[in-house]
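Undergrad: Just the structure for this:
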Amino acid sequence: MTDWQAVFVGFVVITVVGIVGLAFPGLGQLTAGLLGGFVAGYLAGGSLASGFWHGLLAGALGGLIGGLLVWVAVSIVGLTLGPVGAGLGAAIGAGIFAIAAVVAIIMALESAVAGAIGAAVSD
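TA: Got it, this is the predicted structure:
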């Protein structure tokens, strides 16, 4: 069974460390995914598979919500350019979201591995 509190706490850690990590491109985001996944797995405890699952969910949630926010922001900026700009902004935003979804999958995998390690440490 999924411990949503552990997933949410891992997501918050990913978000906070990711924002702070913007000062260190690449390394900051990698660290955010690893720490958030570790926290989610540690809090969920249980087997390695449980830690893997909870880290995966925390990492994917962070990436997908971030991509969705970028899509909305680009669409809103497009609205200032009129009807054509709104359509263009929505299309560009959808492309950005698709790229963010792929990045979210990659981030989720690193978070999942860290979650498995967190679950192993918690026992």
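Undergrad: going forward, measure contacts between C-alpha atoms and count neighbours the same way
TA: Noted.
Undergrad: Give me the buried positions along stretch 73-93.
TA: Within stretch 73-93, the residues scored as buried using 16 or more other CA atoms under 10 Å are 74-76, 78-79, 85-86, 88-93.
Undergrad: I'd like the structure of this one too, to check against the first:
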Amino acid sequence: MTNWRAVFVGFVVATVLGILGLALPGVGQLAAGLIGGFVAGYMAGGGIGSGFWHGLLAGALGGIIGGLLIGVAVGVAGLALGPVGGAISGTVGVGIFAFAVAVSLVMAVESAIAGAVGGALNSGADTGRSTGGQRY
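TA: A predicted model of the protein is given here:
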């Protein structure tokens, strides 16, 4: 079962560190994806598979949101330039979509690997399932 709280927290960590990482282009975003995936995997616990899954979701969510923001910015710029700008914006939009997909894949894979490490380190974590009040 997916722990959406862990995914969201990992996404937020990756986003905040990615914004701060703009000071070191490339390296800052790479580190942000790794740390965000690790946080998601560690919070979810449950072993390597669970950590991988939660890190993957956190990284992919970050890539999708980032791609959407870039697309909106290009669309607004195209609208400001009128009909010619709209045509140029639409053409550029196809390239931006391909770039956003590539970024999402890279962020998802690196976050998934870091999430697997985090899940392995916290393999005995409570996954949020109820044990009926009993502690084992």
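Undergrad: Superposing both, give me the TM-score.
TA: Once superposed, the chains reach a TM-score of 0.95 (TM-score structural alignment, normalised by the length of structure 1), with 123 aligned residues with a CA RMSD of 1.0 Å.
Undergrad: so which of the buried residues of stretch 73-93 of structure 1 comes closest to residue 59 of structure 1?
TA: Among the buried residues of stretch 73-93 of structure 1, residue 93 lies closest to residue 59 of structure 1 (CA to CA), at 21.2 Å.
Undergrad: The closest one and residue 70 of structure 1: what is the separation?
TA: According to CA to CA, to the nearest Å, residue 93 of structure 1 stands 7 Å off from residue 70 of structure 1.
Undergrad: next one: residue 57 of structure 1
TA: Per CA to CA, residue 57 of structure 1 is found 20 Å from residue 70 of structure 1.
Undergrad: Neighbour count for the two, which is higher?
TA: More crowded of residue 57 of structure 1 and residue 70, by other CA atoms under 10 Å: residue 57, with 26 against 17.
Undergrad: contacting residues around the residue nearest to that one when sequence neighbours are not counted?
TA: Using CA to CA, 6 or more residues apart in numbering and skipping residues adjacent in sequence, the residue nearest residue 57 of structure 1 is residue 7, 6.4 Å away. Residue 7 of structure 1 makes contacts with 40, 54, 55, 57, 58, as judged by CA atoms under 8 Å, 6 or more residues apart in numbering.
Undergrad: Show me what the helix or strand hosting residue 117 of structure 1 is packed against.
TA: In the assignment (DSSP states H and E), residue 117 of structure 1 maps to helix 82-122. Contacts defined by 3 or more CA pairs under 8 Å, 6 or more residues apart in numbering; DSSP states H and E place helix 82-122 of structure 1 against helix 27-44, helix 48-79.
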